[in-house]
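Got a sequence here, can you model it:
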Amino acid sequence: MATDYAQGYRHGQPARNGHRVPAALRAPFEGRSWREFGYVLLSLPISIALFTWTVTMASLGAGLLVTFLGIPVLAAALLGCRGFGVLERARARGLLGLDVAAPEPPRTRKPGAFAWMGAVLKSGASWRHLLYALVQFPWAVFSFSVAVAFWTCGWTLLSYPLWFWVFPAYAGTGGIQLYGDAHHSVYLDNPFEITVTALVGLLFTLVTPWLVRALTTVDGLLVRGLLGPSPLSARVEELESDRGVVVDTAAADLRRIERDLHDGAQARLVGLAMDLGLAKEKLKEDPRAAAAMVDEAHGEVKTALRELRDLARGIHPAVLTDRGLDAALSSVAARCTVPVRVDVDLPARPAPAIEGIAYFTVCELLQNISKHSRARSASVDVWRAEDRLLLQVTDDGVGGADASGGSGLAGLAGRLDAVDGVLLVDSPAGGPTRVIAELPWRTSL
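Below you'll find the predicted structure:
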């Protein structure tokens, strides 16, 4: 199914594992495991400093709220927490490979220290940083204790056959004392017990990296949830960016329409008016020449009408409004330079805006096929999958289509993204080319 293909393409295919050693055996020696362990070790001192700063400054600021000094002290406390947040995001990026964007900065409409302090205090991101400081400290103590205990215990027991001789040589005992009281003592001193001890240490050593990874996963959730941008602000920024794309696209379309009118139908109509004026002057003197000029003007009228019709179709075709995507795409396919099979399977018509975007997306893709693909045939498939409208355009051309850079496909991808759509391009050199566009399914009111 193309839907499965689209989902697989979007999330990426699983990377092929070229290692011959199982991941469970490699984990204790991988750089990732040591970086995660280093993250846990650094978390304790950093969380102590952050917790101390936060509790001290927040308590002082809350106590001074009866005076004016409480406001700047609280603002300084939140600002300090945001500074620690920069450090924590950098640490997560460097040691955990977790790239978390910075939250939205405090916004103020007025200049001045008072407005700035008010913006800091009203910023939700500032208070999420303070909450991170309070939550991170107990979690850092727990994760540090667990990770260090398991890590040191594992490597110590695993290496026990290498250093157990220290006990009889310097401590006067046979080995590690497993049990002892006034009457009986048990030491790990014979070959069997030493081997079992090393095997237990091996088990701890193999388990510890995965345990530390689970601990740092919680750290990653804390960093992403409390130190990154809120979902609402991220969505606002995305909508602002999409609005810019929509405005730029609309402006470009208006410029194209103006250029087509000026260079095409308008120029042709001006010439037609001049020809009709000359024909009027020659009507009495040379009726035959005037008739020839009128006949020529009649042809120009037909050409101008065809250009205006094509221009209107480029703005919004009447067949799309009247009969929907199936008829409109069939009309486009009939004008393509290669044979195109069209298959539209929709339970109902989507919203006019989505329908128009789908139509012009297919138009541009078929135009690319006509110009660049050197294909012998193409196909267009349109269907609905849950809450998405999917378009698939394929051809058997030379391939090599690329949606990156400044190509037309890149512009098309930007237009689709402005309405929460996705453009997926699979076009290896030599072909075939498959382009899948996903749009949100919305129905007419």
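
only C-alpha atoms for contact and neighbour calcs from this point on.
Fine.

Pull out the buried positions in stretch 320-334.
Of the residues in stretch 320-334, L320, G324, L325, D326, A328, L329, S330, V332, A333 count as buried by neighbour count, 16 or more other Cα atoms under 10 Å.

What about those, which are in strands?
Among those, DSSP state E puts none in strands.

If we only consider those residues, which is nearest to E296?
Distance to E296, by Cα to Cα, is smallest for V332 among the buried residues of stretch 320-334, at 30.3 Å.

one more to line up against the first:
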Amino acid sequence: MATHYGQGYGEWGGPGSQGAGERAHRLPAALRAPFEGRTWGEFCYLLLGLPIGIVMFACSVTLVSAGAGLLVTFLGIPVLAGALAACRGFGALERARARGLLGLDVAAPEPLVVKGDGPMAWIGAMLKSGTSWRQLLYTLVQFPWAVFSFIVGVAFWTTGWALLSYPLWFWVFPMFGGQGGIQLYGDDMHRVYLDNPLEISVTALVGLLITLATPWIVRGLTSVDRLLVYGLLGPSRLATRVVELESDRGVVVDTAAADLRRIERDLHDGAQARLVNLAMDLGLAKEKLTEDPQAAARMVDEAHGEVKTALQELRDLARGIHPAVLTDRGLDAALSSVASRCTVPVQVEVDLPARPVPAIEGIAYFTVSELLQNISKHARASRATVDVWRVENRLLLQVTDNGIGGADAAHGSGLAGLAARLDAVDGVLVVDSPPGGPTRITAELPWRT
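Alright, predicted model coming up:
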């Protein structure tokens, strides 16, 4: 069996082989694991972890101990800062090692913020940096774990392959060692050797089982390393949250600016243009009032129609900014009003115990409004439904239609912008729209009262 799997690796897993990935995946994962590149990368990570851990632990402990001992003098402070700077360098090395061997891409932590000039400003920033202390903690915690994982990984790896290949090298014992094989038991009276065909086969079978189990043991060991690298060498949760909030703030500002531009454009091209024409028509009617009263009356009548159209456009614009029915009567009435203007029949179900804050209520309204507009323009549907409900501290709304499907937030500016607007308030947009339909779009918003 050892020979069979060795040939399989050369045929299926060797570099540059044709169709290697396709044929290898015909094997079950348990049989494929010992020959996968991931397994060998993780094992190399364990092998390198011990010498690197020794260096990091020795440097960190030496420098920190020296700095702590010198704190009675001024020299201890720069020594401690130097120790933390060295730990940040070790952290960069470990992130690169995890990226190359484990495929774990951890972002670099927030850079050191130095306020002021001179070495003292740098030393103060280094000592106050939480990232530096977390990376010092990593160098201290990683070392004992590296010793344990190295011993366990190497023991299982060497034992499994040694026993699996035992039929190939057991002849060394009778030829050069003066015994029949590996000594399994021995005392003054008895000695048991693995030397007959059955025992050799059982030994190889045990080796096969250990070899097949070793990749999963190594994977479990490196999962702890992944947690250490991700938790101690990456950006802190607070820093990540700050970056997210800054990004969300940018989205909110861009969305508000786009809405202001849309309002300005609608006013300039719509109601404002009509009012200018209305003023010109009334001026002409005034001039013709004495000369041709009938023509003046017709012009006044046309101006009256223009006034009605301009008023309707202003109402639509005001509704697009924030509808009065939403403020007065809530989501149920506002969404029913939107559904009545859709080109397909829409069934609206709103089940809310109370009203959320106006900001969340407004985002929910405009989300449904835009989704119904998409149905009218693109879906080719004959019916649609809108469901709004609350689950714990989340507001959920779902819009479905029986149209042609194919909606994709990644390739549509409308859905992408909608997803960005929801993300700005910690919301989520999920699009399920296979070709041929039906389309189901679910939005999740935080419930705030």
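
before we move on, back to that, now the two most distant members of the buried residues of stretch 320-334 of structure 1.
G324 and A333 (14.4 Å).

returning to that earlier point: please convert the buried residues of stretch 320-334 of structure 1 to a markdown table, extending it with distance to D99 of structure 1.
Shown next, in a markdown table, are the buried residues of stretch 320-334 of structure 1 (distance: Cα to Cα, whole Å):
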| residue | distance to D99 of structure 1 |
| --- | --- |
| L320 | 44 |
| G324 | 44 |
| L325 | 42 |
| D326 | 44 |
| A328 | 45 |
| L329 | 43 |
| S330 | 46 |
| V332 | 44 |
| A333 | 45 |
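
from these, which ones fall inside helices?
Assigned to helices by DSSP state H, the following of the buried residues of stretch 320-334 of structure 1 qualify: L320, L325, D326, A328, L329, S330, V332, A333.

how about the second one, what's its match in structure 2?
Okay, so that is L325 of structure 1. Here L325 of structure 1 is matched to L331 in structure 2, going by TM-score structural alignment.

Quick check, its match in contact with P358.
No - counting by Cα atoms under 8 Å, L331 of structure 2 does not reach P358; the two are 10.2 Å apart.

Can I take it that D387 of structure 2 is in a strand?
Yes - according to DSSP: H, G, I helix; E, B strand; the rest coil, D387 of structure 2 belongs to a strand.

Just give me the match in structure 1 for it.
Checking TM-score structural alignment: D387 of structure 2 goes with D381.

Which part of structure 1 matches the strand or helix carrying L136 of structure 2?
Assessed by DSSP states H and E, L136 of structure 2 sits inside helix 130-164. Using TM-score structural alignment, helix 130-164 of structure 2 lines up with residues 124-158 of structure 1.

What are the buried residues along that stretch?
124-134, 136-137, 139-141, 143-144, 146-148, 150-151, 153-158.

Setting aside sequence neighbours, what's the nearest residue to the residue mapped onto L390 of structure 1 from structure 2?
Using TM-score structural alignment as the criterion, the counterpart of L390 of structure 1 in structure 2 is L396. Distances taken as Cα to Cα, 6 or more residues apart in numbering place E444 nearest to L396 of structure 2, at 4.6 Å, with adjacent residues excluded.

surely that neighbour meets D423?
No - E444 of structure 2 is beyond contact range of D423, at 9.7 Å (criterion: Cα under 8 Å).
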